[in-house]
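>>> Just to be clear, the model below is a prediction. Sequence and coordinates:
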Amino acid sequence: MPTPRGIRSSLPRSLGRALVLLAISALVLGTVHLALVLPGAGDARWVHLLFIVVFWVYVAAGLVAWWRRPSNRMGALIVIGGLALFAGSLADTTVPVLPVIGTITATAVLAVAFHLLHAFPSGRLRSRASRVTVAAGYGVALVLQAPLYLFDPGAPAPLSVADRPDLLMLGSTVQRACGIAVAVATTAILARRLIRSDAAHRRVLGPLFAYGIVAVILIPASASLFEAVLGMPALVRAAVQAVLLGGIPVAFALGVLRGGFARTGELEELGTWLGTTGGARPSLTAALRHALGDASLDIVFWVPDSRTWVDAAGARVGLPTAGDERSSVEVEVGGRTVGAIVYDASLLADPDPVRTAGRVVAIAVERERLTAELLASQDALRASRARLVATADRERRRIAQNLHDGLQVQLVLLALEAQQVANAPGSTPDTREQATSLRKGIDDAAADLRRLVHDVMPSTLIEQGLSAATEDLVDRIPVPTRLHLGITDGALPGAIESTAYFVVAEGLANALKHSRAGAFTVRIERRGDRLLVEVHDDGVGGASFTAGRGLRGLADRVEVVNGRLEMQSALGHGTRLSAELPCVL
């Protein structure tokens, strides 16, 4: 994980000195071991050298992991694995006592390998099944190792107690069978963990688990397998075992680099973050992700008025529940809950560092909570205004439909009846004149009603859609108008269609009243997920949103549907009114 700008490493000096001391000690131990073994090793000299190199690889990988995550146990476990490997190699020395240690711990490194597999990436055993399996692995490596030296006359004194080949064979068989059982149980547990992991973790854990299982199975089996099947000499088999062992810490180091666990650092880094100002300061979430080593970590905020959790954008979210791969720790200021840190429970098994980090940045969380609460309020206000507009549009459509289908039809029928009275046989000239005048008055009222219906909500827009309504509007404009349509009727929400229509209507109405233009241009087209509506004239310009209520109301309506309304109207260069509307609400 890259280090956010504004955060610096603050590894404690005591830990730094301890890691340096461990590195020097490992170098010295390996060098002394080679000095004791190499002079009389003969042809096996390079194999001894290879095992010490593997020991150094373990220690180096462990120290790097320890440095990157001081509060994580993985680094210490890898170092312990290297020490177990070194202890087992002491069987090749001739110094008193050292061969005894080497014989007893000959297979201890395999138990540590099982432990590493179960503990990765948090450094802790996450389930009872893992704890039982790892304990069994140590039992197989240390307890069941006893018959292999107690009943072997070639074991260093004073380990051998009897020359019993039968018990030696039985002990070897039992140890091998139990070791296979531990490997099978480990495989099942890790497979279940892989299945429950997300894709990002699976890419890291899959190769690591696969190599670890293959290595711990092949290492004890290689002595007989490679000799019987491939005819490998003993020295080559030993070298293959060393290479397989050396790949285990390398695999874990790759897991570190690929995101299996990132650098945690110390929580004092958050103090550096809090003290940084200006553009160099990273976001609070980025600082916490870096400090705790979890790239998926997020912060959510508590809104007490609505009793809900929201994210940084103000959208409602929920906290993880028990049994999820993710967990959360609440952040409090003065006894009040202000937020929560949501993190990967498989990566950070211990919530204490998360809780401590929350206390360090609590004030910053409170500040960002207020921002998130404001955003949530704005979203709620926008949603409320959108509902009001949608309700108003539905009511306008209903009123327009009722006027068109009800009152307008009645006026037409009344006009027909008045005409029939005028044309009736035996009617007097005064009656015919009055009836004709009544019909004309009814016709005028019907025309006024049609104009009212069109102003409320054009029937063409209701029945045929935006394209047809815009064409009808343009046809009634007394100024030459070019129309460009790039939309498909029926593909847009009703609120967007009506908003786009009113943009065109208001733009043309203003142009007719004030622009003194000789030509208009209307363009409606879809560009991806946005609808572009544009009205342009070649008039005198000088229009503004503050000149009248029509444009201000139109701007409010466009904003309600999360759109944007702009106007360019330089004096002498005409006016261009343009709106961008979302195609999906």
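In hand now; what should we look at? Source: prediction; values computed, not measured.

>>> For the rest of this, base every contact and every neighbour count on C-alpha atoms.
Will do.

>>> Determine the set of other helices and strands touching the longest helix along the chain.
When the chain is parsed with DSSP state H, its longest helix is helix 362-402. Counting contacts by 3 or more CA pairs under 8 Å, 6 or more residues apart in numbering; DSSP states H and E, helix 362-402 packs against strand 298-303, strand 308-310, strand 326-333, strand 336-344, helix 429-456, helix 459-463, helix 494-510, helix 549-560.

>>> was I right about E330 contacting G339?
Yes: with contacts counted by CA atoms under 8 Å, E330 reaches G339, the gap being 5.8 Å.

>>> where's A221, which helix or strand?
helix 199-225 (DSSP states H and E).

>>> actually G247, sorry about that
Going by DSSP H and E, G247 is in helix 234-258.

>>> That helix vs helix 199-225, what angle?
Helix 234-258 runs at 170 degrees relative to helix 199-225, counting by axes from the mean of the first three to the mean of the last three CA atoms, to 10 degrees.

>>> which residues touch helix 234-258?
Residues outside helix 234-258 that contact it (CA atoms under 8 Å, 6 or more residues apart in numbering) are 44, 47, 50-51, 54-55, 57-58, 61-62, 65, 78, 113, 204-205, 208, 211-212, 215, 219, 222-223, 226-227, 261-262.

>>> For F86, find the nearest of the helices and strands packed on helix 362-402.
F86 sits nearest to strand 336-344 of all these, at 34.8 Å, using CA to CA.

>>> What's the first helix or strand after the closest one?
helix 352-360.

>>> who does that next one touch, helix- and strand-wise?
Against helix 352-360 (3+ CA pairs under 8 Å, 6+ apart) you get helix 268-275, helix 284-292, strand 326-333.

>>> And the helix or strand harbouring R193, what's buried?
Per DSSP H and E, R193 falls inside helix 165-196. For helix 165-196, the neighbour count (16 or more other CA atoms under 10 Å) marks 167-168, 171-172, 174-176, 178-180, 182-183, 185-187, 189-191, 193-194 as buried.

>>> take a look at this one as well, against the first:
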Amino acid sequence: MSPAGLTPAKRAAITAIGFAGVLGAAWTIVAVLTSEHTSPKWLVLALMLTIGGSFTATGMYAWARRPDSWFGLQLSLVGLTTFLTALSASDDDLLFTLGVLVGSLSSAVMIHALLGFPTGRLRSRGERAYVGAVYALCTVGPLALLLVTAPAPDLPRNVLLVEENARLGDVIDAILRGGSLAAAIGAVALLVLRWQRATIPERRLLAPVLWSGVATTGALALSLAGQMLDLPGRLLNVFDFIGLFLFGSIPLAFVTGIVRQNLSRGHSVGRLVSRLGAAQAGRGAASLRDALAIALHDRSLSIAYWMPAGTGGEGRYVDAAGQPVALPRPGSGRSFTEVEREGRKVAAIVHDGSLDEEPELVQAAGAAAALALENERLDAELRVQIAEVRASRARLLDVVTRERRRIERDLHDGAQQRLVALALTLGIAEQQVGADPEQAKALIREARDEARLALEELRELARGIHPAILTDRGLRPALEALASRAPLPVALADVPEERLPPPVEGAAYFVVAEALANVAKYAEASHAEVIVQRLNGHAVVEVRDDGVGGADPASGSGLRGLEDRLSALDGRLAVFSPSGRGTTIRAEIPCAS
């Protein structure tokens, strides 16, 4: 993110840090050059200005570059606390004491920043406990030592001294040295463990800063160990100089990492472009994925293709085979970058979470591969459509099979039983014609009633398959008959008088029939409205109710069957059902003009 993307609050904070850095540098110059107990002044001044200034400036740049990361702020705080250390160069008793008190704070902030890189956030309870212990060691420890220890006679007075106790001071000093050594070794161990657990993309990002931090904390550990072992002062000075040099190299390592990222970005995108030609020649999604994985140095990379709403359902992501995929959630260690082309969503590159720290690289790779991703997306969309057609065909076959079985069952339980009874009655009547004509006539009348009932049942059965009124008189009379049988008031509006193609009329009729059945069963509505219009070569059917809403189109087989019926005619079905605001079912069916 560019500085232009900063919030006003963070922009003001960065400005304040810059102002504080200038004041800190000015104070350091004055304090060191006027000090009567600091030597050699120019070396101390050069080290403090270099370390404090580089950390502060680099931190400001890092925070402006990644406003959502706290690492830049932490780097700046390392620089500002380094300037605070210059207070110990003052000849004023209070300022000198304050400088000694905060002298180790910059090391604690540095360790915090190293363990939190690149987001500035610690990842585990163990890391948080360790960093808390380091802060306590670097603040409570010096305070305890100042309470019982007097400085050398040529130094300013310790204003925090309560009562001098050399023996207790030696114990506290030994604890501080041992704790500092343990903290330095712990930092090295945690940083190395972080490297071992990192993915390849994470290692590319971590390498410059992490190994610079390992070297710095390692040098600090050597210096502390040397002091505890009472090594010669000249050797300890060498350790201290190396430690300060490495400490000051951390901002340089960060900047070097950014420069390397920028150079690598151009190289990676260039290689990606050259590989895309080979991937397209192979016409394989795997080849495209491999090209992106190599460019982004992420073997785990995958691609999800965007299927817009209307392609087999609501808009969603699918894999190359057309199967739905879920994008990674925050905190999962995985992330994704969406790719657009001409303002349209094309795909999402699913990658290692560490690549969020290199958004320019991922976005550049996505832009370079956008055309190839669009082609693969179209292939995936075709697979989705083919799979949906196959599934629809299977559902239609299942519906036909179930409908056939229902008709067989209804015929067996209804008309067939009546016809069997009719045949038996006529047989008995035939036997009674000569012996008892009146009984025969009664049986014939009974047979006639059975025939009439069988005929009514057959007509009712036929009406469920395809209403005769729809075939004979058209859609409007059929819908009027349907509305008259509904258990709630149904208003018909704008139903055209002219006939539509039979398949269209049939589809429209069954949309209304299913919708009204659902209204009666679930909607708790007081009335419904049916609208049928011809718009732009389509028959548009809408059924609205004033019920409770909240209908789930995926929960019932009736609407799914309608979707399949409409899909066979290249039609579409949509359901709008906000909770508490009723339901509208809308079908669009292409028809001849």
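Thanks, I have it. Everything numeric here is computed off the predicted structure, so don't read it as measured data.

>>> what TM-score do we get after superposing?
Put the two chains on top of each other and the TM-score (TM-score structural alignment, normalised by the length of the first structure) is 0.47; 331 aligned residues with a CA RMSD of 4.7 Å.

>>> sorry, back to before: relative orientation of the helix holding A221 of the first structure and helix 165-196 in degrees?
160 degrees.

>>> buried ones in helix 199-225 of the first structure?
201-206, 208-209, 212-213, 215-220, 222-223.

>>> E330 and G339 of the first structure: which is more packed in?
When E330 of the first structure and G339 are compared for neighbours, G339 comes out ahead with 26 against 21, by other CA atoms under 10 Å.

>>> The stretch 51-200 of the first structure: helices as residue ranges?
74-89, 98-104, 108-119, 128-138, 147-150, 165-196, 199-225 (DSSP state H, counting those that start in this stretch).

>>> these two touch, right, F254 of the second structure and A207?
No: at 9.6 Å, F254 of the second structure does not count as touching A207 under the criterion of CA under 8 Å.

>>> Compare those two and say which is more crowded by neighbours.
F254 (21 against 15).

>>> In terms of helices and strands, where is the closest residue to that one other than its chain neighbours?
Excluding its sequence neighbours, the residue lying closest to F254 of the second structure (CA to CA, 6 or more residues apart in numbering) is V209, at 5.6 Å. Using DSSP H and E, V209 of the second structure sits in helix 200-228.

>>> what comes up buried for that helix?
200-206, 208-226.

>>> Could you do stretch 382-400 of the second structure as well?
Going by neighbour count (16+ other CA under 10 Å), the buried part of stretch 382-400 of the second structure is 383-384, 387-389, 392-393, 395-396, 399.

>>> you'd agree W66 of the first structure is up against G75?
Yes: with contact defined as CA under 8 Å, W66 of the first structure reaches G75; the gap is 4.1 Å.

>>> quick one, which of these two is more surrounded?
More neighbours surround G75 than the other of W66 of the first structure and G75, with 28 against 25 (other CA under 10 Å).

>>> OK, contacts around that one?
G75 of the first structure makes contact with 61-67, 69, according to CA under 8 Å, 6+ apart.

>>> how many degrees apart are the very next helix or strand once past the longest helix of the first structure and helix 362-402 in direction?
With elements assigned by DSSP H and E, the helix or strand that comes after helix 362-402 of the first structure is helix 408-423. Put simply, helix 408-423 of the first structure runs at 20 degrees to helix 362-402, going by the same axes, to 10 degrees.

>>> picking that back up, and the helices and strands packed on helix 362-402 of the first structure: which comes nearest G30 of the first structure?
Here strand 336-344 is closest among those (CA to CA), at 38.3 Å.

>>> got the buried residues for the helix holding G247 of the first structure?
236-256.

>>> can you check stretch 470-482 of the second structure too?
470, 474-476, 478-479, 482.

>>> Determine which two of those are furthest apart.
Within those, two members stand farthest from each other by CA to CA: G474 and L482, at 12.6 Å.

>>> circling back: pipe the helices of the stretch 51-200 of the first structure into TSV and attach distance to L416 of the first structure per row.
Below are the helices of the stretch 51-200 of the first structure laid out as TSV (distance: least, CA to CA, whole Å):
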stretch	distance to L416 of the first structure
helix 74-89	94
helix 98-104	115
helix 108-119	92
helix 128-138	91
helix 147-150	117
helix 165-196	78
helix 199-225	75
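
>>> that's a strand at V540 of the second structure, yeah?
Yes: judged by DSSP: H, G, I helix; E, B strand; the rest coil, V540 of the second structure forms part of a strand.

>>> Can you show me the helices along the stretch 301-450 of the second structure?
359-368, 370-413, 415-435, 437-465.

>>> Quick one, which of those gets closest to L115 of the second structure.
Using CA to CA, the helices of the stretch 301-450 of the second structure put helix 359-368 closest to L115 of the second structure, at 21.5 Å.

>>> and that closest one, what does it pack onto?
For helix 359-368 of the second structure, the packing partners by 3+ CA pairs under 8 Å, 6+ apart come out as helix 233-282, helix 285-296, strand 334-341.

>>> ranking the ones you listed by burial, who's on top?
helix 285-296 (a mean of 21; mean count of other CA atoms under 10 Å).
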